[in-house]
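Engineer: Coordinates for the following, if possible.
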Amino acid sequence: MTTTPSTCCYCGVGCGVLIHSDGARVTGVEGDPAHPANHGRLCTKGLALADSCASLSGRALHPELRLTRDAARRRVDWDSALDTVAERLAGVIRRHGPDAVAVYASGQLLTEDYYLFNKLAKGLIGTNNIDTNSRLCMSSAVSGYKLALGADGPPTCYQDLDLADCVLLSGSNTAYAHPVLFRRLEAAKAARPDTKWIVVDPRRTDTAALADLHLQIQPGSDVALFNGMLHHLIWEGLIDERYIAAHTEGFDALKRLLRDYSPRQAAGLCGIAEAELTTAAEWFGRSPASLSLYCMGLNQSRHGTAKNLALINLHLAAGQIGRPGAGPFSLTGQPNAMGGREVGGMATMLAAHRDIANPRHRAEVAAHWGVPPERLSDRPGLPAIALFDALKAGQVKAVWIVCTNPAHSLPDLEQARQALAQAEFVIVQDAYADTDTAACADALLPAASWGEKEGAVTNSERRVSRVRAAVPPPGEARADGWIAAEVGRRLERLLYPDAPSLFQNSEPAAVFAEHAALTAGRDLDISGLSHARLERDGPQQWPYPAGAAAGQARRYEDGRFPTANGRAQFHVTPYRPPADAVNARYPFRLLTGRLRDQWHGMSRSGRVARLFSHAPEPTLDMHPADAVRRGLKAGELVSVESRRGSLVLPLALSEDLPGGCVFAAMHWSGQHLNSGGVNQACSPAVDAQSFQPELKHAAVRVERAELPWRVRAASRHPDLPALRARLQPLLAGCGYAALSLRPPDILVLNAAHAQARPDWLSELTRLLDLDGGPQLQTFSDARRGLEQRIAWRDDAPWAFVFAGGQDDGARLLAAMQSGQPWPGNRLSALVPGAASAPAAARIVCNCLHVDAERIQTAIAAGADLAGLKARLGCGGVCGSCLPELKRMLTRQTEREY
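Structural biologist: From the prediction side, this is the model:
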């Protein structure tokens, strides 16, 4: 057994992990107590990483090619795959020019991989058409930082979470999206109880429920809120006039705009009380140190840049920047979105925060790469949404998709699917062969995954950490950087046979050194960093120039900014409503967000049964009063339709939403649903400066879905991803269908249709091995469309299908999850009326599998938080459930009084 220090592959917190392995497979994961980002803490997703590595089902193990457009892909060797990719790309470039090729990459790539792809696209092919899924999550934060402060990158660090006297969380359910940072915030508040938390969110999330002040604003009204707060700060003399005069410009123009945003006017636009707005402003302005934490709720908007700028305006005006505990802190969504921005891995930037339009910057990069300066295009490339529009229009002929799943993650999914179908050549490079996008690939290149490759990542506080391989990649999978370099070598022989190679050394340490040298003298200077330095000294923050003894934790402490005149810039930010207007036809505002225990499209986390315990099914959440007005009930299937697309989801009722709003999680993809997920309904409208789409808001209507024929099936299986892959093709055969997992090893299928589907049901029973055998119990009534089948093993149900009746199999599913023998005669499992049996209680603590019912019982008996930890163990391992435990305790107190 060996232990390998590395970094978690999920969110941008950048937690250090210790990977335990036996040389061939990962056997366990724990937090690294020596890593400064997490000090040994991990969230429920991070702790489950070993489980997601356990199964090779769904992994891309061999290169595959589609020889003709209508043929199936077939397995080929690496040389054939690489030669074909290079030849097809070279052919497109010769016929249509370099801008007919595009690369669409990912914030989950390592920095070295990112650098090689950027070099391949911009230095070899000569196109800036390389964008990433970071465009969908962080580009508005990038635009805001660059416009206001002069350069990308947060001016803050994680230590500021410990030192802030006022914390403003906006558009971020930190308790779910960045749980380890939320633990740190909780610890800081416990140590300094006078610290004020303000949470800005249309939903009462677990983060908002623990706030001292929850501003439940109308969706998209953030700019009005921040403008109103700044109006109040000016009126009350709470701005830092000395700081404004010495270190900023543009404040007078902003003040003229703010005359129209009195607290009363701004609060009216936001749908909150004027007193709530002024309280937030007072706390922020009077605090010795005010810190803001923000994420997708600000960024994923047609006006995302304005929202970022309006918040930064607050910090600059109050002097709340460049000192301990203060500053605007954008929390990165992916593990290496920051590293991708550093290497220029986006269509609108060059390496090391250089500008495409700047001839000197292009010449510097060309000289570093050893290519003619005219090869670097002076035209910005196509950002994500425009890139796929160009694919659909036939302007871009070939696209290389790396480590991301745009057939699930882009808005207006039907357009994205049509774009991929229209493309002349689609290359998909991924660790998983069963994503929604992989089905569109003409060439599938199997990539190494987490724990199988070497490199570095940069987290939200600009800290660079090493990622290390603990085990070899399975099958013929190879590291992303190796694949990029191998294609690059072949492509340059076809395009520039006499030129020296740009990919002479693709080893991660050498690539990192080349990247670091290109940053020398820039605002993100890491010329003092290397793999060797990171191995010796551990993770380091940038800037870290050559000769420095350490990196810089906090930026702009001297009040100097990397702008032309050294001053930060105020920006005029008028409020504008969301792009997708509600009306009588589309009266609801659809909000999207994350679940606590899932990640992106669930290609990795969706393989772990226990990560479904907290939220076992996809749902559309609606306020109970809205449901009553429309005659809808919890559990019913509803159609959610926007101006672009629709999907069917089960209805859940929640008082955490304001009236007129509904909510759906973004994780459920075509591998788990009979649709592509909630993004089918989302708007492709983009911010004019960041080009980030408005994924957080869409106008929809919600109606009952008339699908009376219902099916529930469940089966235990030692390899749940393999069983899911067998059943996934069936999803398209029903008006609604969803696959999910349950611990310990159960797959559940829920489906519904307008009428009975005997052929579909027959195929389902065959795939579940329920079409015969001595332990099979059946009941059928073809006239009524009723079918019940149960397979037994050792007096316990092993699998079942219940179709067409009122019984949804809740008792059987609960028995399968408990692992206990069936209580009573087997015939009782088919007794009508069992639908009234309660389902298994929802799991709150995944680490120790503690359900809500046991927690409520303990609370009713007088247990406080310490008592819950001592009696049940919940909240004492990873801590991801702590916000919900505190919320449950608060609700009990409210009921008592």
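
Engineer: hey, let's count contacts and neighbours off CA atoms from now on
Structural biologist: Fine.

Engineer: max-length helix in the protein?
Structural biologist: In the chain, taking DSSP state H as the definition, the longest helix is helix 78-96.

Engineer: Name the nearest residue to Gly676, ignoring sequence neighbours.
Structural biologist: Gly670 (4.5 Å; CA to CA, 6 or more residues apart in numbering).

Engineer: hang on, isn't the one you found packed against Gly677?
Structural biologist: Yes: contact criterion CA atoms under 8 Å: Gly670 and Gly677 qualify, at 6.6 Å.

Engineer: Out of the two, name the residue with the larger neighbour count.
Structural biologist: Under the criterion of other CA atoms under 10 Å, the comparison of Gly670 against Gly677 puts Gly677 first, with 29 against 23.

Engineer: Spit out the contact partners of the more buried one.
Structural biologist: With contacts defined as CA atoms under 8 Å, 6 or more residues apart in numbering, the neighbours of Gly677 are His408, Leu647, Met666, His667, Trp668, Ser669, Gly670.

Engineer: Would you mind measuring from it to Leu649?
Structural biologist: Counting by CA to CA, to the nearest Å, the gap between Gly677 and Leu649 amounts to 9 Å.

Engineer: is it true that the residue nearest to Gly676 lies in a helix?
Structural biologist: No: under the criterion used here (DSSP: H, G, I helix; E, B strand; the rest coil), Gly670 is coil, not part of a helix.

Engineer: quick one more, to check against the first:
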Amino acid sequence: MTGVVEAPSAEARTTCPYCGVGCGVLARVAADGEVIVRGDPEHPANFGRLCSKGAALGETTGLEGRLLVPEIGGREKSWDEALDLVARRFRETIDRHGPDSVAFYVSGQLLTEDYYVANKLMKGFIGSGNIDTNSRLCMASSVAGHRRAFGEDIVPGIYADLEEADLVVLTGSNAAWCHPVLYQRLLATRQKRGTRIVVIDPRRTATADESDHHLALDPGTDVLLFNGLLAHLARTGAVDDDFVAAATTGFADAVGVARAEASSLADVAAGCGLAEADVRLFYELFAATERSVTVYSQGVNQSAHGTDKVNAIINCHLATGRIGRLGMGPFSVTGQPNAMGGREVGGLANQLAAHMGFEQSDEVDRVARFWKAPAIARQAGLKAVDMFRAAGDGRVKALWIMGTNPAVSMPDAGRVRAALKDCEFVVVSDVTRTDTTLHADVLLPAAAWGEKSGSVTNSERRMSRQRAFLPSAGSARADWRIICDIAQRMGFGDAFAFDEPAAIFREHAALSAFENDGKRLFDIGALASLADAAYEQFVPSIWPLPKSGGQHRRLLGEGRFPTPDGRARFVAVRQEGVALAVDVHRPVALNTGRSRDQWHTMTRTGRVPRLMANTAEPTLEIAPQDAAREGLADGDLAHVSSRYGFVRAKVSISANQKSGSAFLPMHWSGQFAANAGAGSLASPLTDAFSGQPELKNVPVRIFREAVAWTGVLMTRRDLRPTGFVHWSRCPVEGGWVYELCGTETGGQGILLSRQFLDGFPPNHLVEYNDRRGLTYRAAALDADGALAEALLVSPPGQLPPRDWLVSLLGSRAPLSPGDRMALLSGHSPVPMPATGRIVCACFDVGINQIAASVARGSHSVALIGQDLGAGTNCGSCRSEIRDIIEDARLKAAE
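Structural biologist: The predicted structure follows:
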């Protein structure tokens, strides 16, 4: 909800701020201030569909947790005071220690215009390459692989290719959860034309569940698998010899290495932990199917050998000439809404704007002339992992973090937090308070989605507008405005005299065409003179858009590449040993990634009850064999440690996990749980070419925490508990539910009551405590007689139900005498249906409702959809619905 407005607004055509699919959204503000969103049926990325997160965007625009006023040292200050201080400290640091003593760490949440001026300020006028982005953790290996193979960071295909392909290979991509709208497009076209889907992933994910063929390879063995495919293509005569001869170099070396490493199917299968028959089926499918698309994402990129994995995939497409043509090509799908836009403007530390780089001095000179920036940086800056190391050891003395939460999301996050604490001057501009803002000397409130205006580029190179339809909250400002204000105070005013994002976009477009002459495929020169009105009306468009006209939607299909000789390059790659290997001390390989309904560190989605209701607390998914070895049961609290740190999470035993591996969601921060952030475990070891860290294969030790009691606190208050072995919290209608546990024995309920309920007068408090002090129940009523708080404490596994109490907390209605008497039992005095854990977040359908529908005869996902609507929108819950149906079938057969 937002503040009340005088009249309902017209729908604004904007773009979703979540994943790289780039879905179009129609948003409006109702007369009561409620923000209502729906999918834009005219946007070519989604044609009106939204996933569970996108559909809940209207529930993320409130002011809870928002930064509203600048702060210095935790005290509210004026914008002038804050901006003057930041500019002065950065200028003094540069004057004393040189330009490389300062750094920016930015985000794929920024709009292209924000990204552009940040890059221009640091590289062009401060004169350092020290600007990097959280996309370093996301797509840097794809960028490096593209540049090695194509000479430029080019994604050749478009989304329509998934609908034209006869074979789609999804590797390292749980698209059903991470890019659900795009995945639903793929499933819809499979129904029409029989597209085969192969999923390559150590986990059996929701994506694998609906595939024709799943290869559960051992973590980190992707290069061997695709080298084996390249060798198979050469061995069986499936290579397009004419294309290879006319359009590529390096084929003989790449195939020679592949043949030596993958001499037989048996060798590949053994090295990847797969059945030989499964490998053969995949290879034969790929060899026989011309229209093949290979979609890859973080499972490939987030590796200390991610660039080699990317090139191993590209090699197979180059060998068959399947690139840039209808229904074929390698397809990198980005994780963030503007990861591609950041790459276009040079947001990575080793790039310059407009797909130029530091390797060629003429490109550096070209950007310097265009910007009129003689002090331009002439060498690459610090990549993300190295940047925070430098902040910790004093080489970087002033650091500005924009729109991201590295205290949680970076690998070896404990060391990153220590670096932020030790850094002399830390500035954070963001929308909300995070674990990172705790370390800021200066906080700058940034405008949020719905309040800011600019552009983003999605995974198929499609530029779309984000448009403002809300006033900025408090005194928040757009990121581009904040950056330009700082730049002007640092003495660079003429170069940053922008008065609107349209002017920045025009300069960005002009630079893309400057002295280009077709050498760089990224060219949007046709938009360099875009009038303000045309910018406002800009429709989603795929680049390149050169001034000469002749837009090409697919790229590289004509066999010409943006390399000096016009040829693509095969890159000979080898299957290296994993960056860190499991051993007797840490015998499980930990994988991290997204949960279905969550986003990054939950700064937006974590406050939406229906998005938290599917997985309400941090959960470690582990294989049955590994759980049995460690004596773990479902619901136990696990202690997980790597050489970098530890976390605690609830155990979920799942046959979807391969023995020797486990999965922990990436989202949990100190705002929502104690010691549950996957970044604390992750390895800071990085890819030699891309600088992207290893996040998918970290050796860990797992053991059961000895918990003596468990508790649940239901409250309207926004708390951060301390002193517990573990806690986590989940928003519900009207407040929060806190899960608590500890190792103390006896009397814990009374102590917790004094901690949490002490402010309520005795006549507003009802409680029960057993004589042994093991079980405690208490409920506190407000002045109107409505439930304000409830506290339940029991030995592990003995807590009563809480659905009814949660519903009372949300209703805020005065309780009847019967309700008061039933409070301590947790059971409603009259029968009430229990929804249970939410399975379909789009339509708020719970597990108990689905089970009841199955009992009524809904024995398929389609029938459940007809009965309840579940699974009929984004489809990301269909795998779970299928599991519920199968569980019911097995129970009926017992």
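
Engineer: Superposed, what's their TM-score?
Structural biologist: In this superposition the chains share a TM-score of 0.93, using TM-score structural alignment, normalised by the length of the second structure; 866 aligned residues with a CA RMSD of 2.5 Å.

Engineer: before we move on, the earlier item: which of the contacts of Gly677 of the first structure does the second structure keep?
Structural biologist: The subset of the contacts of Gly677 of the first structure whose aligned counterparts are also in contact in the second structure, taking both residues aligned by TM-score structural alignment, their matches' CA atoms under 8 Å, comprises His408, Leu647, Met666, His667, Trp668, Ser669, Gly670.

Engineer: all helices of the stretch 401-550 of the second structure, in order?
Structural biologist: For the stretch 401-550 of the second structure, helices defined by DSSP state H, counting those that start in this stretch occupy the ranges 406-409, 413-422, 479-489, 501-513, 532-536.

Engineer: What mean distance separates the third one from the matching residues in the first structure?
Structural biologist: Relative to the first structure, and after both are superposed, helix 479-489 of the second structure has an average distance of 0.3 Å to its aligned residues, where the measure is mean CA distance after the TM-score superposition for the first structure.

Engineer: related to what we said a few turns ago, how far off centre is the longest helix of the first structure?
Structural biologist: Averaging C-alpha coordinates over helix 78-96 of the first structure and over its chain gives two centres that are 32 Å apart (CA atoms, centre = their mean, to the nearest Å).

Engineer: any idea what Val295 of the second structure aligns with in the first structure?
Structural biologist: Per TM-score structural alignment, the equivalent position to Val295 of the second structure in the first structure is Leu293.

Engineer: Contacts for the helix or strand its match falls within, please.
Structural biologist: For Leu293 of the first structure, the element it lies in under DSSP states H and E is strand 290-294. Contacts with strand 290-294 of the first structure, where a contact means CA under 8 Å, 6+ apart, come from 160-161, 164-172, 284, 320, 325-331.

Engineer: can you do 7 Å?
Structural biologist: With CA atoms under 7 Å, 6 or more residues apart in numbering as the contact definition, strand 290-294 of the first structure has outside contacts at 164-172, 284, 320, 325-331.

Engineer: How about stretch 853-864 of the second structure?
Structural biologist: With contacts defined as CA under 7 Å, 6+ apart, stretch 853-864 of the second structure is touched by Ala870, Arg878, Ile881, Arg882, Ile885.

Engineer: so how far is it off the chain centroid?
Structural biologist: Once both centres are worked out by CA atoms, centre = their mean, stretch 853-864 of the second structure turns out to sit 33 Å from its chain's centre.

Engineer: Endpoint to endpoint, that stretch covers what distance?
Structural biologist: Stretch 853-864 of the second structure has an end-to-end distance of 7 Å (criterion: CA to CA).

Engineer: where's Pro202 of the first structure relative to Arg264 of the first structure, distance?
Structural biologist: Applying CA to CA, one obtains 19 Å for the distance of Pro202 of the first structure from Arg264 of the first structure.

Engineer: meant to ask about Gly566 of the first structure
Structural biologist: 36 Å.

Engineer: Could you do Phe691 of the first structure as well?
Structural biologist: Using CA to CA, Phe691 of the first structure is found at 32 Å from Arg264 of the first structure.

Engineer: Looking at the two, which one has more neighbours?
Structural biologist: Phe691 (27 against 16).
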